[in-house]
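1. let me see the structure of the following:
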Amino acid sequence: MKLLLPVDGSEFSLEAVRFAIRLVADGLRADVVLANVQEPANLYELIVAHNPEVIEQVSADAGMHALRSAQALLEAAGIAYESEVAQGDPAHTIVDIVERFGCQMVIMGARGQSGLRRALMGSVSNEVLHACPVPVLIAQPQSPPEVEPQE
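-> Now for the predicted structure:
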């Protein structure tokens, strides 16, 4: 089975990676694709950067940075993986990655770093759940992440 693990660097997405690792440890034979989707540059970023190549490089670097923790978890578990950093609307791009890599399941976190987007348009996981042609498993955290008290 080929699993897609979309990660954004958040603890919620890493919990999905940990869940996939537990499945493999319990005997699931799986190939893993790690993916990070960077949203396109906004108008301000385009104006300030002056050079589209700079924006592309910053986006690619941010995507690779977001994958590092998930890669470390998989490497520590001895699980081979492929990586993909893409750019576009997160939900639609995740569905595209599923189709391009021939994934048979998506395992993703319930919440990520895109709080404003979630508030305005609904969560990425919800969009993927409804648009994806393969099963989507939404991994809930084992225990709630610690939140610092606000003053």
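2. going forward, measure contacts between C-alpha atoms and count neighbours the same way
-> OK.
3. around residue 66, how many other residues sit close by?
-> Counted with other C-alpha atoms under 10 Å, residues neighbouring residue 66 total 20.
4. for comparison, sequence B:
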Amino acid sequence: MKILLPVDGSELSLWAVRHAIALARSGLQAHFVLANVQEPPTLYEVVTAHDAEVLEGMAASAGRHALEAAETLLREAGLPYDLDVVSGAPAQAIIDLTETHGCQAIVMGARGIGTLRAGLFGSVSRAVLDHSPVPVTIVKPPEADTATDTAGDASDEAAGS
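-> Below you'll find the model as predicted:
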């Protein structure tokens, strides 16, 4: 089975990688595709850079950097994987990567933003879940980390009021 692991470099996305490794250690025969999606350059970046190749190089470098920790986890586990860095709208790019690589499933982290921001901007994991042609597993962090994240959101909201 080929499984897409979208990674943004966050600890939340690494929990998804750890979950996928646990599945493989439990007997699932899998080949993984570690992927990072870089958002397209902003108008400001296009105007100031004047060179599309420079912007592409920066995005590729940032994508490779975001994949490093996840790649280390898979390499240390001795599991087969491919790497891909693409540019585009994250949810659609993840769905496209599934088709490009012939993946039968997606394992990804839960969103890492607070409730207020999620309501305003939406969630990549939610959009992938809603539109994916293959099964999607959303991995949430352990409860201890969730409580810390929630406390951080509450203090951030309190500081802003």
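5. TM-score for the pair, please.
-> The TM-score (TM-score structural alignment, normalised by the length of structure 1) is 0.91; 150 aligned residues with a C-alpha RMSD of 2.1 Å.
6. roughly how far apart are residue 27 of structure 1 and residue 82 of structure 1?
-> Computed as C-alpha to C-alpha, to the nearest Å, the residue 27 of structure 1 to residue 82 of structure 1 distance reads 20 Å.
7. who's more crowded, those two?
-> Counted by other C-alpha under 10 Å, residue 27 of structure 1 and residue 82 do not tie: residue 82 has more neighbours, with 12 against 9.
8. need the three-state assignment for that one.
-> At residue 82 of structure 1, secondary structure determined by DSSP: H, G, I helix; E, B strand; the rest coil is strand.
9. all the helices of structure 1, residue numbers only.
-> Under the criterion DSSP state H, structure 1 contains helices at 11-25, 43-49, 52-76, 90-101, 115-121, 124-131.
10. which of those sits closest to residue 147 of structure 1?
-> Evaluated over the helices of structure 1, closeness to residue 147 of structure 1 peaks at helix 11-25, with 11.9 Å, by C-alpha to C-alpha.
11. flag every buried residue along that closest one.
-> Across helix 11-25 of structure 1, burial judged by 16 or more other C-alpha atoms under 10 Å covers 11-21.
12. do the same with stretch 135-151 of structure 1
-> Neighbour-count burial for stretch 135-151 of structure 1 flags 136-141 (criterion: 16+ other C-alpha under 10 Å).
13. please apply the same query to stretch 110-126 of structure 1.
-> Of the residues in stretch 110-126 of structure 1, 110-112, 123-125 count as buried by neighbour count, 16+ other C-alpha under 10 Å.
14. how much space between the residue mapped onto residue 27 of structure 1 from structure 2 and residue 76 of structure 2?
-> Under the alignment (TM-score structural alignment), residue 27 of structure 1 maps onto residue 27 of structure 2. Counting by C-alpha to C-alpha, the gap between residue 27 of structure 2 and residue 76 of structure 2 amounts to 17 Å.
15. cool, residue 159 of structure 2 as well?
-> As for residue 159 of structure 2, its distance to residue 76 of structure 2 is 41 Å (criterion: C-alpha to C-alpha).
16. same thing with residue 151 of structure 2?
-> Taking C-alpha to C-alpha, one finds residue 151 of structure 2 at 33 Å from residue 76 of structure 2.
17. the more surrounded of the two?
-> A direct count of neighbours by other C-alpha under 10 Å for residue 151 of structure 2 and residue 76 places residue 151 higher, at 12 against 9.
18. name the element the more buried one belongs to?
-> Using DSSP states H and E, residue 151 of structure 2 sits in helix 143-160.
19. residues in contact with residue 36 of structure 2?
-> 6-8, 63-64, 66-67, 84-86 (C-alpha atoms under 8 Å, 6 or more residues apart in numbering).
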